[in-house]
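S.K.: below is the sequence, then the predicted model.
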Amino acid sequence: MKLKCRKDDLLYGFQQVQNIANARTTLPILGHVLMDAKGEGVTLTATDLEVGIKIHIPSQIEQEGITTLPARKMFNLIRELSNPDLKIEVESNHLAHIYCGTSFFKIIGASETDFPKLPLFDQEKRFTLNQKDLKDLIHKTSYAISKDETRYVLNGLYLSFQDGKVIAVATDGRRLAYAQAPGKSEETLREFILPSKAIQEISKILKDEGQVLFVPFENQVAFIFKSSKGVDECILISRLIEGSFPNYKQVIPSKVKGMVILDREEFLSAVRRVAVVTNEKSNLIKISFSKNLMTLLAQTPDVGEAKEEIPLNYEGEEISIAFNPNYLMDVLRNLEESEISLEFNDAISPGVIRNGSTFLYVIMPMRVS
């Protein structure tokens, strides 16, 4: 194998694949990246047997070839190079010679024979979404994914394609985030649960332009990332979480007694300040509504008390509800719009934060002793 390429292009490729390649596994080959040089570039492939990634790097191929090289070592090496261009030559024994300006390195590789092949899939049944929209869906919902491994079906992001839109839902049982965006599908309805690790890797790839194709097959899904010119830049394949996602519609209140419009930044800042006096044992703030006023209060034994008042337009009955401040800050930090609505019924019913018609966040109240 002999190839020449831009250092920054190869660095970007290794940056994406080295997150999936795992050098600590009992299978050493999974700590390597498969390099396949042919045609107009080199393809980098990595897998941990749950998530796989393949990315194409434009290169000048002088001699076609295939090998595997240690992912983390290559990433660290390329990152430190100062010359914008580099050359890689790989011998038949998989010893790689790397030239960059006045620098020269030898990296010991391994045969591609034992490297797991990524599964093949048919693109006939697919769903299409703008990369920016998927990026927005993940940003607005993924923080609510459960980290409790005993609740397996909640350890991922639920995605549903229907009626020309894609719906994303995440919940940990104490709060639920819902968002939707326009999407094009070749089927009338398809739904699946994508694991957290796949979500993390997809987030690193997504850009503000171009499209992403979803291709479900068997118990897996392939994501094909296309540039603004329609060129395939990257493919990520992930296993899906088996099981049925809870009926999220049942936890969304159908009626509300009170609703206020809030400045998102002002509300976030107030919650952040009041939360300073909370701790793990008393991690709640009480939000009270009275005529044209919202009051945030936190009282923690052995710590102190904090109180914030925010004038607003409210004419309903007086009510107090306690929430976990971290759950409030999570949603407020991950929205961009200047205003949000907060809906509520009583002290023991969930509150709902809305942002237009395409986002809502259900948060369970906390009991006050």
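M.R.: Great, that's in hand. Numbers count the residues shown, from 1 in each chain.
S.K.: only C-alpha atoms for contact and neighbour calcs from this point on.
M.R.: OK.
S.K.: surely residue 123 is in a helix?
M.R.: No. Residue 123: not assigned to a helix; according to DSSP: H, G, I helix; E, B strand; the rest coil it is coil.
S.K.: can I assume it is in contact with residue 215?
M.R.: Yes. Checked against Cα atoms under 8 Å, the pair residue 123 and residue 215 is within contact range at 6.0 Å.
S.K.: between those two, who's got more neighbours?
M.R.: Neighbour count, other Cα atoms under 10 Å: between residue 123 and residue 215, residue 215 has more, with 19 against 14.
S.K.: can you give me the helices for the chain?
M.R.: For the chain, the helices defined by DSSP state H occupy 7-17, 71-80, 131-141, 196-205, 264-274, 325-333.
S.K.: what's the fifth one packed up against?
M.R.: Under the contact definition 3 or more Cα pairs under 8 Å, 6 or more residues apart in numbering; DSSP states H and E, helix 264-274 sits against strand 293-300, strand 304-311, helix 325-333.
S.K.: and it with strand 293-300, angle?
M.R.: When axes from the mean of the first three to the mean of the last three Cα atoms, to 10 degrees is applied, the directions of helix 264-274 and strand 293-300 differ by 30 degrees.
S.K.: enumerate every residue touching the closest residue in space to residue 367 that isn't next to it in sequence.
M.R.: Spatial nearest neighbour of residue 367, excluding adjacent residues (Cα to Cα, 6 or more residues apart in numbering): residue 322 at 6.9 Å. Contact analysis of residue 322 by Cα atoms under 8 Å, 6 or more residues apart in numbering lists 284-287, 347, 365-368.
S.K.: which of the residues you listed lies closest to residue 107?
M.R.: Nearest to residue 107 among these is residue 284, at 54.0 Å by Cα to Cα.
S.K.: take the one below as the second:
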Amino acid sequence: MRFSITREALQKGLGATAAAVPTRAALPVLSNILIQAQDDSVRLSGTDMSIFVSLSVPAEVSEAGVVALPARQLLEISRVLDDAPVKFAAADGGLEADGSRVDIECGRSRFRLYGQAPDEFPDFPEIDSSSGWEMAAGELQTLIERTSFAVSTEDSRPILNGILWQLRGAETVMVATNGHRLAKISRELDGTGSPAETDLIIPPKALNQVQKLYPAETVLQIARSENHLAFRSKDREVFTSLIEGPYPNYEQVIPKDNDKTATVNRVALETAVRRVAVMADDSTRRVRLSFQAGDLGFKVQTPDLGEAEDAVSLDYEGEDIEIGFNATYLLEVLRHMPDEDVRMTFKAPERAATFSPATGEPDYLCLVMPLRILD
């Protein structure tokens, strides 16, 4: 194996694939990146057996070959090299059956890396693309961006550690929740092919790679097998295992009878919550919101710490009501609202409140469960 590659292309490929390499690998070979040199490109691949990432970058290949080299050292080497061509070559003795030895040169810098036999590297899942569908990467990235923040990070309910992607012919819905907050967005598919009606539960780490790796204008080829999902373009691929099990019926928790509505400027609301949250208790992050005609008050009282108050103007007509919320959840919801104004609906202090853009995107909704207000 022998090839030359620019430092920029090397860093691009390593940065993308190293994200799929586990910090602590169950199998030693998973700590490596598979490098396949052929024709006029080099394909770099990494996996933790749940997510598989592969990216082709241009290179001058004088001798084809394949090698598995340690990801962390490769990435660190690429960061400290001069801005000059980087040359890879099989070290004296070649690529042996029981491992790999590769010399790396850049200017006057020299490195020799010892890897593992490339045939030990796991194969990517086999997914037939003929039954798949197409979708613009930017469109999918919008769905991911608006929902992924609400996914659970706790191990008590593993199914909530995934993001639900529902495909219903020409319509798609993406949902994430941790049981205390929920984000839901729906869209009409603007691509070719009509995916079969199905529900997919996808690890957010895989969708995060889709956000990072694909330019918005890329047309993705998406296909699934029984246990895996693939996102493909001309020069890169992301495969992921699917989370098995039924996703909770999220429609049951979205209130249909909220009879109170308030409209408020998103930035003003976010700023006020951020201010008073400085005094919130670290465990609950409780903030009290008081709705009155034309005025929204904020109050935080934390024993042995202190208190804070603030207020903003809003459009609200109805009886006075106080509701407690987790400030962190409120700020995350507001950060992902696309409009200047936010429409809030609620019914009672113990009932879920909804947040949506005041205009423009009726297909996007977030829900936050209230906290009990302590007198």
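M.R.: Thanks, I have the structure now. For clarity, every value in this text was computed on a predicted model and none was experimentally measured.
S.K.: re earlier: turn the helices and strands packed on helix 264-274 of structure 1 into JSON lines, including mean neighbour count and distance to residue 31 of structure 1.
M.R.: Listed next are these as JSON lines, based on neighbours: other Cα atoms under 10 Å; distance: least, Cα to Cα, whole Å:
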{"stretch": "strand 293-300", "mean neighbour count": "20", "distance to residue 31 of structure 1": "48"}
{"stretch": "strand 304-311", "mean neighbour count": "14", "distance to residue 31 of structure 1": "50"}
{"stretch": "helix 325-333", "mean neighbour count": "18", "distance to residue 31 of structure 1": "34"}
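S.K.: can you check which of these gets nearest to residue 203 of structure 1?
M.R.: Ranking those by their distance to residue 203 of structure 1 (criterion: Cα to Cα) puts helix 325-333 first, at 17.0 Å.
S.K.: in structure 2, what stretch matches that closest one?
M.R.: Mapping helix 325-333 of structure 1 onto structure 2 (TM-score structural alignment) gives residues 327-335.
S.K.: post-alignment, the matching stretch versus structure 1, mean distance?
M.R.: With mean Cα distance after the TM-score superposition for structure 1, stretch 327-335 of structure 2 departs from structure 1 by a mean of 0.8 Å once superposed.
S.K.: follow-up on the earlier one: do you know how far the residue nearest to residue 367 of structure 1 is from residue 271 of structure 1?
M.R.: 12 Å (Cα to Cα, to the nearest Å).
S.K.: for residue 158 of structure 1, same thing?
M.R.: For residue 158 of structure 1, the distance to residue 271 of structure 1 - Cα to Cα - is 29 Å.
S.K.: what do you get for residue 163 of structure 1?
M.R.: 38 Å.
S.K.: neighbour count winner among those two?
M.R.: When neighbours are counted by other Cα under 10 Å, residue 271 comes out ahead of the other of residue 163 of structure 1 and residue 271, with 24 against 13.
S.K.: how about residue 264 of structure 2, what does it touch?
M.R.: 313-315, 341-343.
S.K.: could you redo the last one with a cut-off of 7 Å?
M.R.: Applying Cα atoms under 7 Å, 6 or more residues apart in numbering, one finds that residue 264 of structure 2 lies in contact with 314-315, 341-343.
S.K.: if we go to structure 1, which of the residues you listed are intact?
M.R.: Checking the contacts of residue 264 of structure 2 against structure 1 (both residues aligned by TM-score structural alignment, their matches' Cα atoms under 7 Å), the contacts still present are 341-343.
S.K.: can you pick the most crowded of those residues?
M.R.: Each of these was scored for neighbours by other Cα under 10 Å, and residue 342 scores highest at 22 neighbours.
S.K.: correct me, but that one touches residue 266?
M.R.: Yes. Between residue 342 of structure 2 and residue 266 there is a contact at 5.6 Å, judged by Cα atoms under 7 Å.
S.K.: so who does the residue lying closest to residue 52 of structure 1 once chain neighbours are set aside touch?
M.R.: Nearest residue to residue 52 of structure 1, sequence neighbours excluded (Cα to Cα, 6+ apart): residue 237, at 5.0 Å. Residues near residue 237 of structure 1 by Cα under 7 Å, 6+ apart: 51-53, 221-223.
S.K.: can you find the partner of residue 237 of structure 1 in structure 2?
M.R.: Correspondence of residue 237 of structure 1 to structure 2, assessed by TM-score structural alignment: residue 239.
S.K.: could you do residue 275 of structure 1 as well?
M.R.: Matched by TM-score structural alignment, residue 275 of structure 1 corresponds to residue 277 in structure 2.
S.K.: check contacts around the residue nearest to its match when sequence neighbours are not counted.
M.R.: Closest residue to residue 277 of structure 2 apart from its sequence neighbours, by Cα to Cα, 6+ apart: residue 327 at 6.3 Å. If you count contacts by Cα under 7 Å, 6+ apart, residue 327 of structure 2 has them with 273, 277, 285-287.
S.K.: residue 339 of structure 2 versus residue 327 of structure 2, what's the distance?
M.R.: Residue 327 of structure 2 sits 20 Å away from residue 339 of structure 2, taking Cα to Cα as the criterion.
S.K.: from residue 157 of structure 2, how far out is the closest residue to residue 10 of structure 2 other than its chain neighbours?
M.R.: Nearest residue to residue 10 of structure 2 in three dimensions, chain neighbours excluded: residue 78, at 7.0 Å (Cα to Cα, 6+ apart). Distance, residue 78 of structure 2 to residue 157 of structure 2, using Cα to Cα: 40 Å.
S.K.: likewise residue 300 of structure 2?
M.R.: As judged by Cα to Cα, residue 300 of structure 2 and residue 157 of structure 2 stand 31 Å apart.
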